[in-house]
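Colleague: I would like the atomic coordinates for the input below:
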Amino acid sequence: MSPRLTCHSFRHAFVSILLSKQVSIEEVRQAARHSSATTTAIYSHSLTRSLGIAEKAISEALDSEIEPES
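Modeller: Purely as a prediction, here's the structure:
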């Protein structure tokens, strides 16, 4: 079953993409029509956590692929 695209998931993706492109928090806040930059910052923390998880997975995959030289 494929995930359903909802307004919330679209909005979350939109904000996350803007932040990943290093658009300023204030510009993203305005585009998302958040009343507070604190709300927008939550997406930034979520993105940082997701990137950390992805980085760890890539690092582990690379470590398992590299064989030490004899």
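Colleague: going forward, measure contacts between C-alpha atoms and count neighbours the same way
Modeller: Fine.
Colleague: Mind naming the longest helix for the protein?
Modeller: helix 37-65 (DSSP state H).
Colleague: To compare against the first, here's the next sequence to fold:
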Amino acid sequence: MAWIIGLWCALCFLVMAADERVWADPMMLLGMAVFTVFVAGMLYQGYLWQWELAKAIANWSRRALKGNRAPD
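Modeller: Take a look at the predicted model:
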């Protein structure tokens, strides 16, 4: 998963860096860095949410196959 986040950040960086106005303004550079970190954080949190959901479904399936009900 880390390589996907790294590739996404690199793509965002390259797209924004293609505009020469970004390099002329320090605030634009700061904004580009903040945006890249924000997107990486969103991807990371999304990944964690999907992992937790997958574990919950796997546990529910395991209990269902064993004939055990989930506690109410």
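Colleague: circling back: and the longest helix of structure 1 against structure 2, how far off on average?
Modeller: For helix 37-65 of structure 1, the mean distance to aligned residues of structure 2 following superposition is 0.6 Å (mean Cα distance after the TM-score superposition for structure 1).
Colleague: how about that helix, which residues of structure 2 does it hit?
Modeller: Under the alignment (TM-score structural alignment), helix 37-65 of structure 1 falls on residues 33-61 in structure 2.
Colleague: quick one: buried residues of the matching stretch?
Modeller: Buried positions in stretch 33-61 of structure 2, judged by neighbour count with 16 or more other Cα atoms under 10 Å: Thr36, Ala40, Leu43.
Colleague: will you turn those residues into JSON lines that also has distance to Ser61 of structure 2?
Modeller: Below are the buried residues of stretch 33-61 of structure 2 laid out as JSON lines (distance: Cα to Cα, whole Å):
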{"residue": "Thr36", "distance to Ser61 of structure 2": "38"}
{"residue": "Ala40", "distance to Ser61 of structure 2": "32"}
{"residue": "Leu43", "distance to Ser61 of structure 2": "27"}
